[in-house]
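**Q** return atomic coordinates for the entry below.
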Amino acid sequence: MSSDKIEKRIELKAPVSRVWRALTDYREFGDWFKVKLDSPFSAGQISRGQITYPGYEHLTWEARIEKMEPERLFSFTWPHVQSFEKTDAPTDYTGAPRTLVEFRLKPIADGTLLTLTESGFDSIPADWRPEAFRRNDGGWTEQMRNIESHVTQNP
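**A** Predicted coordinates for the structure are as follows:
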């Protein structure tokens, strides 16, 4: 197992067009990912919003949208902070190490194979890299279930 990359795969019983919309429509993404985003995704732009996941509402979500290749690839980079503890100061991502998140879609007989890859953990300082990897690995397991529920319940 690589310490630099997380990979998750799920077969979704939904067409590629439906999964693509769940990933790239900022409102739908926000529904299943648990974030209230400020504006639509646009390649090359920063996306921001408020995390709505219970216990993390004090955090701001920020990502730079890298690629939007319709019904094939959606990717972004996002910053990592050492701690998610609540403070009085807003989260400052300036200079924070970033990882690349890629969602790849492939049509299969019963719907869509969705492959999630997050890479670049080696850019995170060694003393907190294992914790960042652990929490994102668990988080992506949950998010894959979330998108599956979302596209199943909202065809």
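**Q** C-alpha from now on. contacts and neighbour counts both.
**A** Fine.
**Q** which stretches of this protein form helices?
**A** Under the criterion DSSP state H, the chain contains helices at 16-24, 26-33, 129-153.
**Q** could you dump these to a markdown table with mean neighbour count?
**A** Output for these, formatted as a markdown table (neighbours: other CA atoms under 10 Å):
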| stretch | mean neighbour count |
| --- | --- |
| helix 16-24 | 20 |
| helix 26-33 | 20 |
| helix 129-153 | 15 |
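**Q** center of the chain - which residue?
**A** V101 (6.3 Å; CA atoms, centre = their mean).
**Q** now do that one against F29, distance only.
**A** For V101, the distance to F29 equals 14 Å [CA to CA, to the nearest Å].
**Q** repeat for R72
**A** Using CA to CA, R72 is found at 16 Å from F29.
**Q** quick one: stretch 109-118 to chain centroid distance?
**A** 14 Å (CA atoms, centre = their mean, to the nearest Å).
**Q** what residues sit buried inside that stretch?
**A** Residues 111-118 are the ones in stretch 109-118 that count as buried (16 or more other CA atoms under 10 Å).
**Q** one more, please, to line up against the first structure:
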Amino acid sequence: MSHEKTAVDTRSLERQIEINAPAEAVWKALTDAEEITRWFPPEARVEPGAGGSLLWWWAEDIQWPSQIEIWEPNKHLRASYTKPPARDLAPPGPMVMDFHLEARGGKTVLRIVHSGFSAGAGWDDEYDGVGRGWTMEFRSLRHYMENHRGTPRRVAWSWVPLSVSYEEAWRRLMSPLGLLRQGTLDGLREGDRYALTAATGDQLAGEVLTYLPPHAFSGTVEGMNNALFFVLIDKCRGPEVWAWLATYGVPQAEVNAFRDRWSRLLANLFSTG
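**A** Model prediction:
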């Protein structure tokens, strides 16, 4: 993990992960619309090749279109865009995402260099949030590739806007009225085991993937066919709290019921500010 500021008042960030899958499969997960929806946004469109385009879609007001500049299969994908998704920010120039793939003995090292962020303080939330986002999404990709490759995904997504500080929102989430009716996440790191019972009654247990207070937690959920769960406090359309469950082979009715429970929980936690 690294970052740097450049002489033209922009900055870049870098994230890297090793995935136990061949480069061809990781490339497909980055560039095939159906594969993208199995680890990243709920919907995607791809016009392949240099001069083509990508569209990552979460909702009508959260869309991330970009233009493909470099298309070197299994090695290098570059895409650029001119406005951050769902944000009223004007970058100093094009923002560029370079995905580099390196094959290593049947595995793949995937690295992103995301550049073009303004160095101004008004961009700190965007810069930090995107960095957290790639940290989490790369683990989502690895989880999909190593455990569920080729399996369609069903997502339970609940969210509410925030009118309190990130720290206060995190305190509420990490309380007996939120995620931690029973159990704790204190001191846990990536790869550690966790087990908790949320105020919804959901029993969640598995492996910690990310723990970034006061912003994010993600982990596997072994009791739901090795699903992936995360909670996120960050600025998207504005300050928001998300609860997200990515499932594979779990009935839609079960996914919908999970979404409804978490929608009620978030509304109860944050309806009074």
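**Q** drop the TM-score for these two in here.
**A** The TM-score (TM-score structural alignment, normalised by the length of the first structure) is 0.77; 142 aligned residues with a CA RMSD of 2.7 Å.
**Q** show me what contacts the residue mapped onto the residue nearest to the centre of the first structure from the second structure?
**A** Aligned counterpart of V101 of the first structure in the second structure: M97 (TM-score structural alignment). Going by CA atoms under 8 Å, 6 or more residues apart in numbering, M97 of the second structure touches 77-80, 112-115.
**Q** dump the residues you listed into CSV; add distance to R142 of the second structure as well.
**A** Below are those laid out as CSV (distance: CA to CA, whole Å):
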residue, distance to R142 of the second structure
L77, 18
R78, 20
A79, 21
S80, 24
I112, 14
V113, 18
H114, 19
S115, 23
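**Q** so what does A227 of the second structure match up with in the first structure?
**A** In the first structure, no residue is paired with A227 of the second structure, using TM-score structural alignment.
**Q** these two touch, right, A227 of the second structure and S218?
**A** No - using CA atoms under 8 Å, A227 of the second structure makes no contact with S218, being 10.7 Å away.
**Q** list the buried residues for stretch 116-128 of the first structure?
**A** Within stretch 116-128 of the first structure, the residues scored as buried using 16+ other CA under 10 Å are 116-122, 124.
**Q** just the strands in the stretch 101-250 of the second structure please.
**A** Under the criterion DSSP state E, counting those that start in this stretch, strands of the stretch 101-250 of the second structure are mapped to 107-118, 154-161, 193-197, 203-212, 216-221, 227-235, 239-247.
**Q** on that earlier part again, what about the first structure, which of the contacts of M97 of the second structure hold up?
**A** With both residues aligned by TM-score structural alignment, their matches' CA atoms under 8 Å, the contacts of those that the first structure also has are 78-80, 112-115.
**Q** over in the first structure, tell me which residue corresponds to H114 of the second structure.
**A** Applying TM-score structural alignment, one finds that H114 of the second structure aligns to E118 in the first structure.
**Q** look up how far M68 of the first structure lies from the nearest residue to that match once chain neighbours are set aside.
**A** Distance criterion CA to CA, 6 or more residues apart in numbering; nearest residue to E118 of the first structure, sequence neighbours excluded, is V101 at 4.4 Å. For V101 of the first structure, the distance to M68 of the first structure equals 12 Å [CA to CA].
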